[in-house]
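In: could you work out the structure for the sequence below:
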Amino acid sequence: MCALTARRALVVGASRGLGLGLVARFLDRGWDVTATVRRPSAALSGLATDGRLRIEAGVDIDDDAAVTALRRTLADAPAFDLVFVVAGVATQAGTPAAAMPRAVATAVFQTNALSPIRFAEAFHARVAPDGLVVLMTSKLGSVSLNRGGGWSSYRASKAALNTLARSFAGQHAKAAWGVVLMHPGWVRTDLGGRRATLDVETSARGIVTVLERHLGQRGCVFLDHAGQTVPW
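Out: Model (predicted):
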């Protein structure tokens, strides 16, 4: 990669919280960023001050037609050094899986596990050599760390994402890019809540640092915002 060429990131789900924080940090680090949102975000638009941020609205990862349209829109753009699917939900996370309506549980699984992999499959050909496909997960998806239960449907959806990501990486084992499953820490967002131990800026700064160091690596790893390996 030429040192005079800015790295390029596609951040999927950037209207607020960690997605918004990651866009801000990538821009601070000199990256060119394409950011997607379902609906226009004033906070995200406020970051578009110097031409290095491109915003694509109307993108819902659960909508295959919208993802296909995005791929078509970006077909002539340069390849991305990093494609990062941030979007996810924690609907009725405190409700035990056995008590959760089937439709809700299915929707959580679709958004948190299936849709990120479908997006990765749709965009892997747009990842530059030595780049990364990054999927936002959680250490709550670690089977070996699950000793106390709680948030069972959310845990299961992230464990499913981790497994699907391992399969995705295996299916593309000869690719010139790697896969990172990223645990951001417990972050004060709408999902993480007010009691969380990290602010968005701290988590985003750590994530971007870890990913910059991991560029050029192959295979599939499960890391946290500090660069530590999370047990599967």
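In: hey, let's count contacts and neighbours off CA atoms from now on
Out: OK.
In: helix, strand or coil for the residue nearest to residue 216 when sequence neighbours are not counted?
Out: In space, residue 216 comes closest to residue 130 once its chain neighbours are excluded; the distance is 3.9 Å by Cα to Cα, 6 or more residues apart in numbering. Using DSSP: H, G, I helix; E, B strand; the rest coil, the structure places residue 130 in strand.
In: now the other sequence, so there's something to compare against:
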Amino acid sequence: MRRRALVVGASRGLGLGLVVQFLARGWAVTATVRQPSAALADLAMGNRLQIEAGVDIDDDAAVADLRARLAEVPDFDIVFVVAGIATQAGTPAALLPREIVGAVFQTNAVSPIRFAEAFHRRVAPGGLIVLMTSKLGSVALNRGGGWSSYRASKAALNTLARSFAGQHEGADWGVVLMHPGWVRTDLGGRRATLAVETSARGMVGVLESRLGQRGCHFLDYTGEMVPW
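Out: Purely as a prediction, here's the structure:
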């Protein structure tokens, strides 16, 4: 049977790169976007890519509607929530307007966990729920500061993910928090060391090797453990 992935936030960057890699490995992919994406539409070959537009992970009604629309689709081996923001990340959190800090935490920490809670029953036995995080969210590795609101939101995501995994102890799927590396995207910038293709190919390879494993793990795109 063909493996299936749900990639949430796939219009560009790493989300789009992940769709490309899953398709290249023969997976069937359901990809969500907030607005139609020409780059994603260009990948729509045969019947292995299903595109679902109008999905904003900060919108509970939109997530519930997606779940209803996918009710007849077979369960997913991987549900990968990619969406995230880094609004005014260079400004210290103490100097940011509260509404901006709140929005970063909602999108980067709370909404991915709410999405996971909404879709965990759609994960096939032995599958994975994958949440895009960053090693900037590692408390142990935070020695220089910088990007404080973004760091804190990813640290919060990591903590919420461990709580989510604990609350579902005994489930027949695992949770992976994935650090993609420093990637040349809108978020990573031009100075980043990795191409999207390199990071996405590595992440998909790591996830394929971890299908069937349970628990909650913080990994990078090469499969190395990242300190909490």
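In: in structure 2, what residue corresponds to the residue nearest to residue 216 of structure 1?
Out: Correspondence of residue 130 of structure 1 to structure 2, assessed by TM-score structural alignment: residue 126.
In: ranges for the helices of structure 1?
Out: Ranges of helices within structure 1 are 17-28, 42-45, 64-73, 102-109, 115-123, 152-171, 200-214, based on DSSP state H.
In: next, format those as CSV and append mean neighbour count and distance to residue 227 of structure 1.
Out: CSV is the format used below for the helices of structure 1 (neighbours: other Cα atoms under 10 Å; distance: least, Cα to Cα, whole Å):
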stretch, mean neighbour count, distance to residue 227 of structure 1
helix 17-28, 22, 16
helix 42-45, 14, 27
helix 64-73, 15, 30
helix 102-109, 16, 26
helix 115-123, 20, 22
helix 152-171, 21, 17
helix 200-214, 19, 5
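In: excluding sequence neighbours, find me the nearest residue to the counterpart of residue 116 of structure 1 in structure 2.
Out: Counting by TM-score structural alignment, residue 116 of structure 1 corresponds to residue 112 in structure 2. Closest residue in space to residue 112 of structure 2, ignoring its immediate chain neighbours: residue 81 at 6.4 Å, by Cα to Cα, 6+ apart.
In: what's the neighbour count on that neighbour?
Out: Neighbourhood size, residue 81 of structure 2 [other Cα atoms under 10 Å]: 25.
In: again with residue 215 of structure 1
Out: If you count neighbours by other Cα under 10 Å, residue 215 of structure 1 ends up with 17.
In: from residue 3 of structure 2, how far out is the counterpart of it in structure 2?
Out: Applying TM-score structural alignment, one finds that residue 215 of structure 1 aligns to residue 211 in structure 2. Separation of residue 211 of structure 2 from residue 3 of structure 2 (Cα to Cα, to the nearest Å) stands at 11 Å.
In: which neighbours do these two have in common?
Out: Shared contacts of residue 211 of structure 2 and residue 3 (Cα atoms under 8 Å, 6 or more residues apart in numbering): residue 77.
In: rewinding a little: JSON lines for the helices of structure 1, including distance to residue 56 of structure 1?
Out: Shown next, in JSON lines, are these (distance: least, Cα to Cα, whole Å):
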{"stretch": "helix 17-28", "distance to residue 56 of structure 1": "13"}
{"stretch": "helix 42-45", "distance to residue 56 of structure 1": "11"}
{"stretch": "helix 64-73", "distance to residue 56 of structure 1": "8"}
{"stretch": "helix 102-109", "distance to residue 56 of structure 1": "24"}
{"stretch": "helix 115-123", "distance to residue 56 of structure 1": "15"}
{"stretch": "helix 152-171", "distance to residue 56 of structure 1": "25"}
{"stretch": "helix 200-214", "distance to residue 56 of structure 1": "21"}
